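Chemist: mind looking at a prediction? Sequence and model below.
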Amino acid sequence: MVKRTSHKDVACGVARPLDAIGDSWSLLIVRDAFEGARRFGEFQRSLGMAKNILAARLRHLVEHGIFEVVEPEDGGAHLEYQLTEKGRGMFVLLTALRQWGEDYFFEPGEAHVHLVDRKRGQPVRRLELVAQDGRRLTPEDTMVNRDGVD
């Protein structure tokens, strides 16, 4: 197997989190957690991935502080995986990825799932990048500031 390059010492807010995410399976595991999955079997049934791969991904996500292992609320024998604050912080990331996917990976009129406001049942408003003064920003309006970075 090819050894992954670590980005843990890179001064980039895109590269560094990739060590914690690892691969697409990890994002799907986190997605399922936001949809209510908590137990190993629930993740396995939803994703259909091999148990050894799922176990490795969950262990990796726990090691990176995205999940914590907790006793089940119902007193059952199976431990549960609960998103930490760090893991819950991925909600905006997954929402942005979902909206990008809806824009570019479905044919017009093709059925797909939608994120809706649980209280009102309405679609979630599009994410936007907004400047301090309220202006909507595009890539051309931004730059990466490398001051103080070697």
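Modeler: Looks like it arrived, so ask away.
Chemist: CA atoms for contacts and neighbours, from now on please.
Modeler: Will do.
Chemist: what about the closest residue to residue 39 other than its chain neighbours, how many residues nearby?
Modeler: Closest residue to residue 39 apart from its sequence neighbours, by CA to CA, 6 or more residues apart in numbering: residue 80 at 4.8 Å. When neighbours are defined as other CA atoms under 10 Å, residue 80 has 19 of them.
Chemist: same check, this time on residue 30
Modeler: Residue 30 has 26 neighbours, counted by other CA under 10 Å.
Chemist: report the contact partners of it.
Modeler: Shown in contact with residue 30 (CA atoms under 8 Å, 6 or more residues apart in numbering): 83, 87.
Chemist: repeat that for residue 43.
Modeler: Counted by CA under 8 Å, 6+ apart, residue 43 has contacts 29, 32, 37, 54.
Chemist: this is the other structure I want to compare:
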Amino acid sequence: MNKDRFADMSCSVARTAALIADPWALLVLRDLFLGLVRFDELRRDLDIATNVLADRLDRLRAAGLVVREPYQQRPVRHEYHLTDAGRDLYGVVLSLLAWGDRHLAVDGVPMRLVHKSCGRPCTPTVTCGHCGEELVDEAVEVLPGPGGRDAPGTAVIAQRLFGAQDRADDAGESDVHEAGTRP
């Protein structure tokens, strides 16, 4: 799979997928979130080949999601820590966990989450940053953004989004948002 193709698409989902849409990369992120930061403990936990783990960590580092810091000099050993950009993927990993718990955990959930603030078990949900309401597909309208364009990977979506903008313009609602680059 040519990840560069996805990284060049005018789509945040495609660009993010180019970085982390690989089971090993996601599992490395999961383990980093769970506090496993040393190469040997990551390798042992994941039961992953050394070269595969090194490749995933190198890719996460190159993407600015992880930094490598020495913790021992002889021999040199490193710990891997999430950057701010890497920590921002926590919600993505939790969303995958919640979906898997709901649809694939036939023997019961592998891990339980407890919200530290209230001490209660919790299920991750995606909510509106303004009102706190849960975001589900029926409750969200998608409009074109300033970086949107008709390009490989977004040609039909761009036509639909900008077509919706044209209909809004025709109805006199063009000041609702800024449409950005037109196809």
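Modeler: Now that the structure is in, tell me what you want to look at. In this text the structure is predicted, and so the values were computed from the model without any measurement.
Chemist: list just the nearest of the contacts of residue 43 of the first structure to residue 76 of the first structure.
Modeler: The closest of the contacts of residue 43 of the first structure to residue 76 of the first structure turns out to be residue 37 (CA to CA; 15.1 Å).
Chemist: residues near that closest one, how many?
Modeler: 19.
Chemist: thinking again about what came up before, tabulate the contacts of residue 43 of the first structure (JSON lines), appending secondary structure and distance to residue 143 of the first structure.
Modeler: JSON lines is the format used below for these (DSSP: H, G, I helix; E, B strand; the rest coil; distance: CA to CA, whole Å):
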{"residue": "29", "secondary structure": "helix", "distance to residue 143 of the first structure": "32"}
{"residue": "32", "secondary structure": "helix", "distance to residue 143 of the first structure": "34"}
{"residue": "37", "secondary structure": "coil", "distance to residue 143 of the first structure": "38"}
{"residue": "54", "secondary structure": "helix", "distance to residue 143 of the first structure": "38"}
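Chemist: in TSV: the residues you listed, plus distance to residue 95 of the first structure.
Modeler: Formatted as TSV, these follow (distance: CA to CA, whole Å):
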residue	distance to residue 95 of the first structure
29	14
32	13
37	17
54	23
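Chemist: now do the helices in the first structure.
Modeler: Ranges of helices within the first structure are 15-21, 24-34, 40-47, 51-63, 85-88, 91-104, based on DSSP state H.
Chemist: turn those helices into a markdown table, including distance to residue 74 of the first structure.
Modeler: Putting these into a markdown table (distance: least, CA to CA, whole Å) gives the following:
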| stretch | distance to residue 74 of the first structure |
| --- | --- |
| helix 15-21 | 29 |
| helix 24-34 | 17 |
| helix 40-47 | 15 |
| helix 51-63 | 21 |
| helix 85-88 | 22 |
| helix 91-104 | 26 |
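Chemist: which one, of those, ends up nearest to residue 147 of the first structure?
Modeler: The nearest among the helices of the first structure, by CA to CA, is helix 15-21 at 17.8 Å.
Chemist: with the second structure overlaid, how far apart is the closest one on average?
Modeler: Superposed on the second structure, helix 15-21 of the first structure shows a mean distance to its aligned partners of 1.0 Å (mean CA distance after the TM-score superposition for the first structure).
Chemist: so that helix matches what in the second structure?
Modeler: Under TM-score structural alignment, the match for helix 15-21 of the first structure in the second structure covers residues 14-20.
Chemist: tell me the buried residues in that stretch?
Modeler: By neighbour count on 16 or more other CA atoms under 10 Å, the buried set for stretch 14-20 of the second structure is 14-15, 18-20.
Chemist: ok, stretch 84-93 of the first structure next?
Modeler: Using 16+ other CA under 10 Å as the test for burial, stretch 84-93 of the first structure gives 87-88, 90.
Chemist: and the helix ranked longest in the second structure, which stretch of the first structure?
Modeler: Secondary structure of the second structure per DSSP H: the longest helix is helix 155-170. Alignment of helix 155-170 of the second structure against the first structure: no match, by TM-score structural alignment.
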